[in-house]
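# the following comprises the amino acid sequence and a computationally predicted model.
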Amino acid sequence: MDIEEKEHLTGFRKNDDGWIARRLVAARTVAGFSQKAFAEHLGIKTTTYATQEKRGRPDMSVLRYLYRNHGIDFNFMLNGDFHHLPPTLQTALFEALASLAPDYDLRTNSR
């Protein structure tokens, strides 16, 4: 995969809610959690986290957790900037993003 394909896959420099939602799902997946387990781990209601994920508007506590515990930082989550992440983490995130249907809109749960 070349750099342009990686940037397209991550939505590099795109910070709209739809792209943030996709990256949030990928980050949670790479961290090894279902929505329910992730919410429980963070000590919040599943519906609260599911809404954050669906809308592409994660709470700061979610972003902090992903960074502190999994090395997935704000630059990636909010802007799709993966260049500084370790190669193994990049690969895992690319795979998680690639597994999402390209025409799937997380905010409406439709194609």
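Noted; the coordinates are in hand.

# every contact and neighbour count from this point should use C-alpha atoms.
Fine.

# can you pull out the helices in the protein?
In the chain, the helices defined using DSSP state H lie at 3-10, 17-31, 35-42, 46-55, 60-70, 74-79, 87-99.

# for the first one, packing partners?
If contacts are counted by 3 or more C-alpha pairs under 8 Å, 6 or more residues apart in numbering; DSSP states H and E, helix 3-10 sits against helix 87-99.

# this is the other structure I want to compare:
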Amino acid sequence: MTFDEKQRLTRQGDIGKEASGVRIRAARLAIGKSQAELGKAADVKKAAISNVEQGLSLPNRELMRYLYREHRIDFNFLMHGDFNHLHQDVQDSLFFQLERLENGPDQISN
């Protein structure tokens, strides 16, 4: 995958709700959790995660803190799409999920 393709998949530089929602959903899928499981782990309501993934709101601090502390997915990726500083294994998991979402988001369960 080229650098340009990675930038496109992460929507690098886009700080909007929809782009952040796509990145949050990819992160959730990369760590293998449902919305309910992620909500419980991060002490956030499932509805809040659903709203973020739908692009209705931005992720809150608790969710971002959990993803960073437990899974090494940091604020810069979640909010801006910056991926260069992420560990390679984290990048690999995220890009796999971002490609899946791009190719058929309706085929991926919550």
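The structure has been received and is ready for your questions. All values derive from a computational prediction rather than experimental measurement.

# picking up where we left off before, so which of the helices of structure 1 is the most surrounded?
Sort the helices of structure 1 by mean neighbour count, taking mean count of other C-alpha atoms under 10 Å, and helix 17-31 sits at the top with a mean of 23.

# what about it, how far off from structure 2?
Taken over the aligned residues, the distance from helix 17-31 of structure 1 to structure 2 averages 0.6 Å (mean C-alpha distance after the TM-score superposition for structure 1).

# which elements pack onto that helix?
Identification of packing neighbours for helix 17-31 of structure 1 by 3+ C-alpha pairs under 8 Å, 6+ apart yields helix 46-55, helix 60-70, helix 74-79, helix 87-99.

# distance to residue 32 of structure 1 for those - can I get that in TSV?
Shown next, in TSV, are the helices and strands packed on helix 17-31 of structure 1 (distance: least, C-alpha to C-alpha, whole Å):
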stretch	distance to residue 32 of structure 1
helix 46-55	15
helix 60-70	10
helix 74-79	17
helix 87-99	11
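
# closest one to residue 16 of structure 1 among those?
Judged by C-alpha to C-alpha, the one of those that comes nearest to residue 16 of structure 1 is helix 74-79, at 8.4 Å.

# mind listing residues that contact the closest one?
With contact meaning C-alpha atoms under 8 Å, 6 or more residues apart in numbering, helix 74-79 of structure 1 is reached by 11, 12, 13, 14, 15, 20, 23, 24, 63, 67, 81, 82.

# counterpart of the fourth one in structure 2?
Using TM-score structural alignment, the partner of residue 14 of structure 1 in structure 2 is residue 14.

# which ones are touching that match?
Neighbour list for residue 14 of structure 2: 20, 79, 80, 81 [criterion: C-alpha under 8 Å, 6+ apart].

# try residue 90 of structure 2
Taking C-alpha under 8 Å, 6+ apart as the criterion, residue 90 of structure 2 is in contact with 71, 72, 73.

# and it, how far from residue 48 of structure 2?
Separation of residue 90 of structure 2 from residue 48 of structure 2 (C-alpha to C-alpha, to the nearest Å) stands at 24 Å.

# need the residue closest to the centroid of structure 2.
If you average the C-alpha coordinates of structure 2 and look for the closest C-alpha using C-alpha atoms, centre = their mean, you land on residue 24, 2.4 Å from that point.
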